[in-house]
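[1] predicted model follows, preceded by the sequence.
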Amino acid sequence: MALSREQLAQRVAQEFKDGYYINLGIGIPTLAANYIPDDMEVILQSENGILGLGPFPLEEEVDADLINAGKQTVTLASGAAIFSSAESFAMIRGGHVDLTVLGAFEVDCQGNIASYMIPGKLIKGMGGAMDLVAGADNIIVTMTHASKHGESKLLPECTLPLTGKGCIKRVLTDLALLDIEDGSFILRERAPGVSVEEIKAKTAGTLIVPDHVPEMQF
């Protein structure tokens, strides 16, 4: 069975390491803030000038003046700092973010990502994605494996305008966890109950399947 949004966020959080500075993109990536292990300390950064984001607020905790880069209301962790977006982007461009988690429309087996524009459709826009893919060495993309029409989003070559070239090394979809190496997707894990055959059928780019592909653990 394909992973839910919450399961995707939970699996992404398993990629966090103690002491990491992390930027979480809009959508599914942001939900990962709710699954940080209790014994781990990571610092979440937002492009609009917050260092030290907390989990999503409960209804009684909502402060309409406290938002992240996606205009979602947020909470602050103990010791959080608020500063200008210019300083925030200097942190990103200076390579001081240890892990970035982004959504995407397409990723190809060369590590290219298309995440900000679909011609003819109204999309929120670039945001900080282009700076994040240029300034970070460790980027995970999380998205559905295929579109609602069943078309693969893991391609031999992206068809949409690129956000970044050759910058993506790992992709988590609702069906699988894959690494990108030497022009191929390498299947590392599969969602519980999802077969290798289904993943093959929904991956348009070159896919390498190891002898053993374990199910994801939650």
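    Cool, the structure landed.
[2] from here on, just use CA atoms for contacts and neighbour counts.
    OK.
[3] which residues touch Val97?
    The contact partners of Val97, by CA atoms under 8 Å, 6 or more residues apart in numbering, come to Tyr20, Tyr21, Ile22, Asn23, Met91, Gly135, Ala136.
[4] so how far is Ala134 from Ala86?
    According to CA to CA, to the nearest Å, Ala86 and Ala134 sit 16 Å apart.
[5] on that earlier part again, now, which of the contacts of Val97 lie within helices?
    Of those, the ones assigned to helices by DSSP state H are Met91, Gly135.
[6] distance of the residue located most distally from the centre of the chain from Thr73?
    Relative to the centre of the chain, and counting by CA atoms, centre = their mean, the farthest-placed residue is Glu60 at 28.1 Å. Using CA to CA, we find Glu60 at a distance of 12 Å from Thr73.
[7] quick one: Leu132 and Arg93 touch, right?
    Yes - counting by CA atoms under 8 Å, Leu132 does reach Arg93; the two are 7.3 Å apart.
[8] and these two? Which one has more around it.
    Between Leu132 and Arg93, counted using other CA atoms under 10 Å, Leu132 has the larger neighbour count: 27 against 17.
[9] included below, for side-by-side comparison, is a second structure:
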Amino acid sequence: MLDKTGIAKRIAKEIKDGYYVNLGIGIPTLVANYIPEGINIVLQSENGLLGMGPFPFEGEEDPDLINAGKQTITTLPGSSIFDSAMSFGMIRSQKVDLTILGAMEVSENGDIANWKIPGKMVKGMGGAMDLVASAKNIIVAMQHVNKAGESKLLSECSLPLTGVKCVKKIVTELAVLEIASGGGFRLLERAPGVSVEEIRKATTGKLIIEGEIPEMQI
């Protein structure tokens, strides 16, 4: 079973050289620390930054440099800072190759709910709806089950949707899965020490298992 760092490390392996990547709030922000050597990418933040680096070491934080989740960050040589209107222009014109987001629920058709629980106060959806509507590739980083032990991979999302049929792949503490073309969660890899049966029990939506499922390499 993976912790949050393990999920981030596994997702980092999905990043290709030359990608422009947007990291959502939560587990996705950790991916910046695990970009593979030899891979050159540009991290984009919707609050107006292109060229984010890893998180700063303690004592080296600059309060004027933050990501969309208000965490202090670093910048790389050649980075640029601009207003949010330009940032969202980049997103809406599909300049972002890969978006990595957290989620509360994902459906077997690739729908995502990640911004609101009815009855709870929220500040807003941020850039999530723009990102899921415009990104060429969306990977979700999330826990497989909620605090009550209930699956977050469902036949249909019960929470307000952020996007419809947009998720391509999901990485959880238990597994790597992709959304099959006809619907369903196709199991690609299982986390170290996790059995296929454990993943089956933790998945409410349609789970597609084909052949021997390898253990993921972190």
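    Right, received. Where do you want to start? Treat the numbers as computed from the prediction; the structure is a model and nothing was measured.
[10] give me the TM-score for this pair.
    For this chain pair, the superposition-based TM-score is 0.98 by TM-score structural alignment, normalised by the length of the first structure; 217 aligned residues with a CA RMSD of 0.8 Å.
[11] nearest to Asp38 of the first structure, of the contacts of Val97 of the first structure?
    Asp38 of the first structure lies nearest to Tyr20 out of these, by CA to CA, at 14.5 Å.
[12] quick one: residues contacting the counterpart of that closest one in the second structure.
    In the second structure, Tyr20 of the first structure lines up with Tyr19, judged by TM-score structural alignment. Taking CA under 8 Å, 6+ apart, we find Tyr19 of the second structure in contact with Asn40, Ile41, Val42, Val96, Asp97, Leu98.
[13] what about the fifth one, how many neighbours?
    Counted with other CA under 10 Å, the burial measure for Asp97 of the second structure works out to 18 neighbours.
[14] repeat for the last one
    By the other CA under 10 Å criterion, the neighbourhood of Leu98 of the second structure contains 23 residues.
[15] now do it against Leu43 of the second structure, distance only.
    Using CA to CA, Leu98 of the second structure is found at 10 Å from Leu43 of the second structure.
[16] same check, this time on the fourth one
    Taking CA to CA as the criterion, Val96 of the second structure is separated from Leu43 of the second structure by 9 Å.
[17] shared neighbours, these two?
    In contact with both Val96 of the second structure and Leu43: Tyr20, Val21, Asn22, using CA under 8 Å, 6+ apart.
[18] number of nearby residues for Asn33 of the second structure?
    So Asn33 of the second structure, with other CA under 10 Å, has 14 neighbours.
[19] same deal with Asp38 of the first structure?
    Look at Asp38 of the first structure: counted by other CA under 10 Å, it has 6 neighbours.
[20] so what's Ala13 of the first structure up against?
    Per CA under 8 Å, 6+ apart, neighbours of Ala13 of the first structure: Ala32, Ala33, Tyr35, Ile36.
[21] how does it look with 6 Å?
    Ala32, Tyr35, Ile36 (CA atoms under 6 Å, 6 or more residues apart in numbering).
[22] can you say which of the residues you listed are buried?
    Among these, the ones that count as buried by 16 or more other CA atoms under 10 Å are Ala32, Tyr35, Ile36.
[23] distance check, the last one against Pro161 of the first structure.
    Spelled out, that is Ile36 of the first structure. 33 Å.
[24] picking up where we left off before, between Ala86 and Ala134 of the first structure, which one's more packed in?
    Ala134 (17 against 12).
[25] and that one, how far from Asp108 of the first structure?
    In terms of CA to CA, Ala134 of the first structure sits 17 Å off from Asp108 of the first structure.
[26] coming back round to it: aligned counterpart of the residue farthest from the centre of the first structure in the second structure, please.
    Glu60 of the first structure maps onto Gly59 in the second structure, by TM-score structural alignment.
[27] what comes into contact with stretch 63-73 of the second structure?
    By CA under 6 Å, 6+ apart, the list of residues contacting stretch 63-73 of the second structure reads Ile25, Ser45, Asn47, Phe55, Pro56.
[28] list buried residues within those residues.
    Here, 16+ other CA under 10 Å leaves Ile25, Ser45, Asn47, Phe55 buried among those.
[29] any chance of the residues you listed in a markdown table, with distance to Ser151 of the second structure and secondary structure too?
    Putting those into a markdown table (distance: CA to CA, whole Å; DSSP: H, G, I helix; E, B strand; the rest coil) gives the following:
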| residue | distance to Ser151 of the second structure | secondary structure |
| --- | --- | --- |
| Ile25 | 21 | coil |
| Ser45 | 30 | strand |
| Asn47 | 32 | coil |
| Phe55 | 31 | coil |
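[30] out of these, what pair is the most spread apart?
    Largest pairwise distance in these, by CA to CA, is 16.4 Å, between Asn47 and Phe55.
[31] can you classify Pro56 of the second structure as helix, strand or coil?
    Here Pro56 of the second structure is coil, with the state taken from DSSP: H, G, I helix; E, B strand; the rest coil.
[32] using the three-state scheme, assign the match of Glu60 of the first structure.
    Under three-state DSSP, Gly59 of the second structure comes out as coil.
[33] now it: how far from Val31 of the second structure?
    When Gly59 of the second structure is compared with Val31 of the second structure (using CA to CA), they lie 21 Å apart.
[34] kindly report the same for Phe82 of the second structure.
    Phe82 of the second structure is 23 Å from Val31 of the second structure, by CA to CA.
[35] Pro118 of the second structure too?
    The gap separating Pro118 of the second structure from Val31 of the second structure is 29 Å, by CA to CA.
[36] and for Asn114 of the second structure?
    Using CA to CA, Asn114 of the second structure is found at 18 Å from Val31 of the second structure.
[37] one more: Ile199 of the second structure?
    Distance, Ile199 of the second structure to Val31 of the second structure, using CA to CA: 24 Å.
[38] how about Pro192 of the second structure?
    Computed as CA to CA, the Pro192 of the second structure to Val31 of the second structure distance reads 19 Å.
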